[in-house]
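K.L.:
quick one, structure for this:
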Amino acid sequence: MQLAEVFTRIVGNDPPVGFRAYDGSAIPAGPDAPVLDVRDQTALNYLASARRFELGLARAYITGAVDVAGDLYELMKKLWMLEVQLPKLELVKLWSALGGLKLLKRPPIPAREAHLSGRSHSKSRDADAISHHYDVGNDFYELFLGDSMAYTCAVYESHDTTLEQAQWAKHDLVARKLDLKPGMRLLDVGCGWGGMVRHAAKHYGVKALGVTLSKEQAEWAQKAIVDQGLQDLAEVKFLDYRDVPDDEYDVISSIGLTEHIGRENLASYFSSLYSKLKVGGRLLNHCITKPDSKGPAIARGGFIERYIFPDGALSGPGPLMTHMHDAGFEVQHAENLREHYALTLAAWEANLERNWDDAVKLVGLETARTWRLYLVGCRLGFEHNGIQLHQMLGVKLGDQLLPAMPLRPTWTS
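P.N.:
Prediction:
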């Protein structure tokens, strides 16, 4: 049986994309339609030997055994919309026709795949997980993040807003939700390349400390602080947020850290942040969320967990709010920025494509293809409400129930 026939048996006789394979079989593409190209027998071995289909397909794409002629986003979007319901008996027949047990021979695993050791979410293992993702190279991240070097969801005023404008707006929205004032002390946990720290110091006169478990991020951020003349107000340290002293900060921002700490650690995470705040202080927690509270925190053994965010975990907004309340925070405001993250990822993806040759020179073809697949897949996830992004604003009232918040939000204008 030729592979083109297998493809139509799976997706239907009128597929929305073209197809071609190393065995010479093909399905013509419509005008401007992308083409899925199975270039090598090892593609089938990756698919058959992986415990999860999407992991096998990812491995095949990363190594080049599967490629796409045309736009990867358009191909994945078209295939995403298909409802494939193939009976198990039919799958067994296809398996036998393509080689049966011979398909289980697993080709070499791409070097980018993470293999962590030690106790889950211990400080040393968390440091390794963060390093796996973020220490790919600052020069590589600059190619697709742009001048802001912000690796979290931006906030778009309109579809015409540029990425840099949207990232500035995100930082400023956080600043206004925290009601930053000159002289305040801000702690930004999981600070990345220090975008929030620099914004708060430059535009609000806040004394800001950022902490990150990525040594490369900390070095880049500290240099940027000095280059911008902000060293009297801003600082970024290579430090675990759990090692920051308590009772010292007026406000805390956490922008993209919660996904890394593990669902079983949410209670201790929010309690730790609560202990670092002064009474009356605010916490702005910004993180990717699940659209519900069902099922696992993340697909264990899947592409994202193996290649992008090892040990990462997502929670629904409900459990996050509950943990904030249980830690002592009064949650005053919550906002879903799902559509904004889809736009952010589209901008990052466009930057990566524009700088593709430079990206390959910096990190190699397999790593560049890994990030392309990740950006496109996540963009589709946000577009189709498979994942969301929530900002939650909490306040530490203390025993006196201080009037720490205005009667109406001041950050919406």
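K.L.:
only C-alpha atoms from now on, for both contacts and neighbour counts.
P.N.:
OK.
K.L.:
give the contact list for the closest residue to His260 other than its chain neighbours.
P.N.:
Among residues not flanking His260 along the chain, Gly312 sits closest, at 4.7 Å (CA to CA, 6 or more residues apart in numbering). Neighbour list for Gly312: 259-262, 298, 305 [criterion: CA atoms under 8 Å, 6 or more residues apart in numbering].
K.L.:
this one as well, want them side by side:
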Amino acid sequence: MTAHQGQGIAGTINALFEGGLPIGLQAYDGSVSGNPDSEYALELLTPRGLAYILTAPGDLGLARAYVSGDLELHGTHPGDPYPLLSLILDKTDFRAPKPAELLEIVRTLGVKNFRPPAPPPQEHLPAWRHAVEGLRHASLNALTWGRHSRERDADAIHHHYDVSNTFYEYVLGPSMTYTCALFPTEDATLEEAQYAKYDLICQKLGLKPGQRLLDLGCGWGGMVRHAAKHYGVKALGVTLSREQASWAQEEIKRQGLDDLAEVRFSDYRNVAETGFEAVSSIGLTEHIGVANYPSYFGFIESRLKPQGRLLNHCITRPDNTSRASAGKFIDRYVFPDGELIGSGTIVSAVEDAGLEVQHHENIRVHYAKTLTGWNKNLVDHWDACVAEVGLGTAKVWGLYMAGSRLGFERNNIQLHHVLATKTVTGDSGYPLRHTF
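P.N.:
Sure, this is the predicted structure:
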């Protein structure tokens, strides 16, 4: 008799995880398995949830069941499932059952549960579906829907960033900044840390009144406004999110910065202006695609004036050999087509574009603290967030932010700043020592 025989659905599923789950597991047939002493548990409520788990083993199947309401988490708030995830992170992949064991599992659970249900509506089309969609539209050349084409990049950004500005106001707080903050002290507030982040970037770029800044992937315009307000530069930001651009322009007008700051709803590749003293790229490189680094950093080099500076702020991997994909759950629910690679690859791409790297730093631990703050905001405004975007989407955000926090804490992912100059005939314009 195998370990899962006679234990119902919960026992059968638990046996598929290497070593079993470290938390409790309950199923709709009344069966119980996993760790009975844990204060946390998963409860499988429906046959559809079982089918999600069986047909997409690992984090994607569990996420589908959870987002759709077929799986519940006990012992933790849905806006911050960090305590539960900390116990099961990296333990959600099924072990490979032996042929005889697999046959018994099918008999126990029923073959109908191995037919994949339709994914929840919050899930973004996978890459192969994009190709099919491209072929279906006779008016479009299928190649326009290739990975990181302008059309597909716009679609990916729309999926994540055009959720609801009101929702983002609840989660991000007054700064409306959706990138890693920089905590000057352990007890600094999220707002203080976001201010410190923007100020550090301005210092790294050596911004001075009258200079021109181009901010690529500017979000709701936080960097643009900070640079214009506190450093007197003329700042242009571009974003592929129409909702972000609209909110940013209204805020620029409200703060009386119209003469210095502008945010455009535009692909960065459509920026025709050149001769900028500085370019900031804060959280955009993740969306570019590793294969497109040469053209991206080449574009930046072409927009900088001699001695101009680039500050690239990007989530990275701790090595340069892992697959660039951000993972199935992140790709389908959070950042479609997102790619992460080691900072060494980014440094190489910047240098290969003709820029001279002057400074390189990892602020990984600051992103864990940033995500902790966002999770708290989501919990504090949970009912309002659910009313704004729906329970499924709010669950996605709680799951994604808590899981990402763990990733940064455990050094599975990092956050790097790379500062570079457009050095011409040996003249970088950079001081003898860093001034920040």
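K.L.:
pull the most distant pair out of the contacts of Gly312 of structure 1.
P.N.:
Of all pairs drawn from the contacts of Gly312 of structure 1, the greatest distance, 13.5 Å, lies between Ile261 and Glu305 (CA to CA).
K.L.:
what do we get in structure 1 for Leu102 of structure 2?
P.N.:
In structure 1, the residue matched to Leu102 of structure 2 (TM-score structural alignment) is Val92.
K.L.:
counting neighbours, what do you get for its match?
P.N.:
12 (other CA atoms under 10 Å).
K.L.:
ranges for the strands of structure 1?
P.N.:
18-21, 26-27, 35-38, 66-69, 185-189, 207-212, 234-238, 249-255, 277-289, 329-336, 388-396 (DSSP state E).
K.L.:
from Leu389 of structure 1, how far off is Lys181 of structure 1?
P.N.:
Per CA to CA, to the nearest Å, Lys181 of structure 1 is found 26 Å from Leu389 of structure 1.
K.L.:
the stretch 301-436 of structure 2: helices as residue ranges?
P.N.:
328-329, 343-352, 364-380, 382-389, 391-409 (DSSP state H, counting those that start in this stretch).
K.L.:
let me redo that: the stretch 51-200 of structure 2
P.N.:
Under DSSP H, counting those that start in this stretch, the stretch 51-200 of structure 2 gives helices at 59-67, 82-88, 99-109, 127-136, 150-161, 165-172, 190-204.
K.L.:
the third one: how far from the chain's middle?
P.N.:
A distance of 37 Å separates the C-alpha centroid of helix 99-109 of structure 2 from that of its chain, computed with CA atoms, centre = their mean, to the nearest Å.
K.L.:
for it, packing partners?
P.N.:
Judged by 3 or more CA pairs under 8 Å, 6 or more residues apart in numbering; DSSP states H and E, helix 99-109 of structure 2 is in contact with helix 8-16.
K.L.:
mind doing that once more with 10 Å?
P.N.:
helix 8-16, helix 47-55 (3 or more CA pairs under 10 Å, 6 or more residues apart in numbering; DSSP states H and E).
K.L.:
next, the angle from that helix to helix 47-55.
P.N.:
Helix 99-109 of structure 2 runs at 170 degrees relative to helix 47-55, counting by axes from the mean of the first three to the mean of the last three CA atoms, to 10 degrees.
K.L.:
what's the answer for the first one, then?
P.N.:
Relative orientation of helix 59-67 of structure 2 and helix 47-55, computed by the same axes, to 10 degrees: 170 degrees.
K.L.:
what packs against helix 59-67 of structure 2?
P.N.:
Under the contact criterion of 3+ CA pairs under 10 Å, 6+ apart, helix 59-67 of structure 2 touches strand 41-44, helix 47-55, strand 71-74, helix 328-329, helix 391-409.
K.L.:
ok, the second one next?
P.N.:
Judged by 3+ CA pairs under 10 Å, 6+ apart, helix 82-88 of structure 2 is in contact with strand 71-74, helix 391-409.
K.L.:
any idea which of those is most buried?
P.N.:
Highest mean neighbour count of the helices and strands packed on helix 82-88 of structure 2: helix 391-409, a mean of 21 (counted as mean count of other CA atoms under 10 Å).
K.L.:
could you check the angle that one makes with helix 364-380?
P.N.:
Orientation note: helix 391-409 of structure 2 sits at an angle of 160 degrees relative to helix 364-380 (the same axes, to 10 degrees).
K.L.:
average gap between helix 391-409 of structure 2 and structure 1?
P.N.:
Compared with structure 1 after fitting, helix 391-409 of structure 2 has a mean deviation of 1.1 Å; criterion: mean CA distance after the TM-score superposition for structure 1.
K.L.:
now render the helices and strands packed on helix 82-88 of structure 2 as a markdown table, adding distance to His313 of structure 2.
P.N.:
A markdown table is the format used below for the helices and strands packed on helix 82-88 of structure 2 (distance: least, CA to CA, whole Å):
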| stretch | distance to His313 of structure 2 |
| --- | --- |
| strand 71-74 | 34 |
| helix 391-409 | 15 |
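K.L.:
the match of Leu102 of structure 2 and Gly100 touch, don't they?
P.N.:
Yes - contact criterion CA atoms under 10 Å: Val92 of structure 1 and Gly100 qualify, at 8.6 Å.
K.L.:
and stretch 241-255 of structure 2, which stretch of structure 1?
P.N.:
Against structure 1, stretch 241-255 of structure 2 falls on residues 214-228 (TM-score structural alignment).
K.L.:
pull out the buried residues from that stretch.
P.N.:
Of the residues in stretch 214-228 of structure 1, 214-218, 220-225 count as buried by neighbour count, 16 or more other CA atoms under 10 Å.
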